[in-house]
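S.K.: Quick one: sequence and predicted model below, then my questions.
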Amino acid sequence: MTASDDANAEPIEVRRVWKVHDGQGREREAESALEEPLALHINENRVAILMRLPGMEKELAAGFCVSEGLVKDFDDIFTIHHCGQGLPAPGEEETDSSPESRNLVEIRTRPKALEVDPQMEVVRLIRVGCGAANADTAELPLPQISDGPIVAPEVLLGLDKIMRAGQLLHQRVGGVHGAALFNIAGETVVICEDLGRHNAVDKAVGYCLMRDIPLQDKILLCSGRLSYEMVTKAIRLRIPLLASMSAPTALALQLGERFNLTMVGYLRGRRMTIYTHPERISFEA
């Protein structure tokens, strides 16, 4: 299932441009991915403003709240209300909506479920995911991931091709990241795209959270680098195996080692590099 399965989902703007080749300019039409702010309110308090690709707003909000530790568990969330119907989630039909009304999601949680000061306003317009050079990983309130499952290397070596094939918007306009979740047999659960790699991950995990799909036995594949923030998301959700077509940072590797997360980088074609906890990947014939 991909986030572009619905033919009516078009988070694209078309404009006239000048394309220049060998000093000669010609006017043409060009497509660009839409970028809009999404305000996230929890119990009537603004928590974040996310610059995102329109679509899957509820999934993005759910994934963000749980993966960022704003709530401990998805069960802490009572309701997720998108103020104005946005672009549909995978497999859902689109209804008439105004683009101006789709930029707010309101969440209600059970009493005392919110893990941040309700008076604190966190505005996130750009999240680059660099991490902190001297962070103490031992003091982080993160869960220890359970051992297992065991995955065959052949399963991993085919996942980048599957995700690229599902990144329909990237193929069309470029400029977007992808995130995908697979089971240990390599079967696709969901493929999502967004302007930022954090948002793409939040949409993918939010898709599963809202549909009661377990994450503790899944493989998460990202198109961008594995930074501190990306790894903490996977650990909070107890995803055992995190892979990327790019590289991990040193601090991210420290976190992965500390909390029993298997991390794979440079997953491209027939090659990959296993950085932490290789015991989950079996090379037995």
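M.R.: Perfect, I can see it now. Numbers count the residues shown, from 1 in each chain.

S.K.: From here on, just use CA atoms for contacts and neighbour counts.
M.R.: Noted.

S.K.: Which residue ranges of the stretch 151-285 of the chain form helices?
M.R.: Assigned by DSSP state H, counting those that start in this stretch, the stretch 151-285 of the chain shows helices spanning 153-156, 159-166, 168-173, 197-209, 228-236, 250-258.

S.K.: among these, which is nearest T109?
M.R.: Distance to T109, taken as CA to CA, is lowest for helix 197-209 among the helices of the stretch 151-285 of the chain, at 14.9 Å.

S.K.: structure B:
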Amino acid sequence: MTKEFAIAPDPDDPRLTERVTGIDHNGERIETAVTVERPLTLFLNGREIVTMMTIGDYPDYLAIGYLLNQNMLRQDDRVTAVDYDPDIDTVVVRTERPTDYEDKLKKKTLTSGCAQGTVFGDVMESFETIRLPESARIRTSWLYTLTRKINTAPSLYLTAGAIHGCVLCEGDRPLVYMEDVGRHNAVDKIAGYMFRHGVDPASKIFYTTGRLTSEMVIKTVQMGIPILVSRSGFTAWGVQLARQAGLTLIGRAKGRRFLALAGEDRIVFDADPRAVAEEEGRHRRKGAVDDAAE
């Protein structure tokens, strides 16, 4: 059986948060943890691609996942090296195949992703050709178990807030849990992990704490994952694209409640919602005072 949480957040990592002081609503002095963000400049071979704001963990997965989700890397590309220099906040991805993306960089469009995500002109062209496996299923018993395990796992989301989380799951098992200040960064880290470890997406479930926007749908479909779940809500274009691609889209998944607005045929109702506890107030670590971003 696959081990749960092959990668999980480490809220005790001193690189990822700082302690700061201030006052609360009563005017009393407090000390709390805040999430750190730092720039990371990505190069593909000899070409500078983008500078991202990130918490700085797993720069190799983030870099590869970003390039995959922007169609700058192909699934059959051979990555020969990933060189990260923390002193100058730079990561260089080197490939066997020569690459030149000057024209592609000129036709980027802004998306609704935090920290100014970008999606390039030909991403939608590849989106049109992707076919997700129709045989994939999600049982409601899995959904309830996953949300409980994920929401109670130690994380920066619970410790400091101001961060998004994404989790790669299979059945009722959370496998890879990534966090970052931008939800697209957390997605890209998982895409990079899947590429580096040869993970088959056909039976996977993707969970996010963020909104189900067009960007989230596009990236999930590009990764070949047939089911996307969020504790947050939907955008109209996100729903439209999910229906177009045959993606199962489940939002507002909290406690016993959820809404499915696309791909409902993959859902197997095998659990009685009345037997599931309503979600309590967020479990917080001592000293956390601010809310996480949705």
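M.R.: That came through, no problem. Just so you know, these numbers come straight off a predicted model, no measurement behind them.

S.K.: hang on, the earlier thing: looking at the helices of the stretch 151-285 of structure 1, which is buried most?
M.R.: Compared across the helices of the stretch 151-285 of structure 1, helix 197-209 shows the largest average neighbour count, a mean of 26 (mean count of other CA atoms under 10 Å).

S.K.: equivalent range in structure 2 for it?
M.R.: With TM-score structural alignment applied, helix 197-209 of structure 1 matches the range 183-195 in structure 2.

S.K.: Just give me the mean distance for that stretch relative to structure 1.
M.R.: Compared with structure 1 after the fit, stretch 183-195 of structure 2 shows a mean deviation of 1.6 Å (mean CA distance after the TM-score superposition for structure 1).

S.K.: Not counting that stretch itself, show me its contacts.
M.R.: If you take CA atoms under 8 Å, 6 or more residues apart in numbering as the criterion, stretch 183-195 of structure 2 is touched by 54, 58-66, 68-69, 75, 113-114, 117, 163-168, 176-180, 200, 210, 215-216, 219, 223.

S.K.: Of these, grab the buried ones for ChimeraX.
M.R.: Written as a ChimeraX command, the selection of buried residues from the contacts of stretch 183-195 of structure 2, which uses 16 or more other CA atoms under 10 Å, is:
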select :54,59,60,61,62,63,64,65,66,68,69,113,117,163,164,165,166,167,168,176,177,178,179,180,210,215,216,219,223
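
S.K.: thinking again about what came up before, of the helices of the stretch 151-285 of structure 1, which is nearest R268 of structure 1?
M.R.: Closest among those, using CA to CA: helix 159-166, at 6.2 Å.

S.K.: Need the contact partners of that closest one.
M.R.: Applying CA under 8 Å, 6+ apart, the contact partners of helix 159-166 of structure 1 are T2, G178, A179, A180, G186, I191, L221, M245, L267, R268, G269.

S.K.: what's the spacing between the fifth one and E193 of structure 1?
M.R.: To tie it back to what came earlier, the one meant is G186 of structure 1. For G186 of structure 1, the distance to E193 of structure 1 (CA to CA, to the nearest Å) stands at 19 Å.

S.K.: one step back: which ones among the contacts of helix 159-166 of structure 1 lie within strands?
M.R.: Per DSSP state E, strands hold the following members of the contacts of helix 159-166 of structure 1: G178, A179, A180, I191, L221, L267, R268.

S.K.: how about JSON lines for the residues you listed, with distance to V47 of structure 1 added?
M.R.: Shown next, in JSON lines, are those (distance: CA to CA, whole Å):
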{"residue": "G178", "distance to V47 of structure 1": "24"}
{"residue": "A179", "distance to V47 of structure 1": "24"}
{"residue": "A180", "distance to V47 of structure 1": "26"}
{"residue": "I191", "distance to V47 of structure 1": "26"}
{"residue": "L221", "distance to V47 of structure 1": "27"}
{"residue": "L267", "distance to V47 of structure 1": "34"}
{"residue": "R268", "distance to V47 of structure 1": "37"}
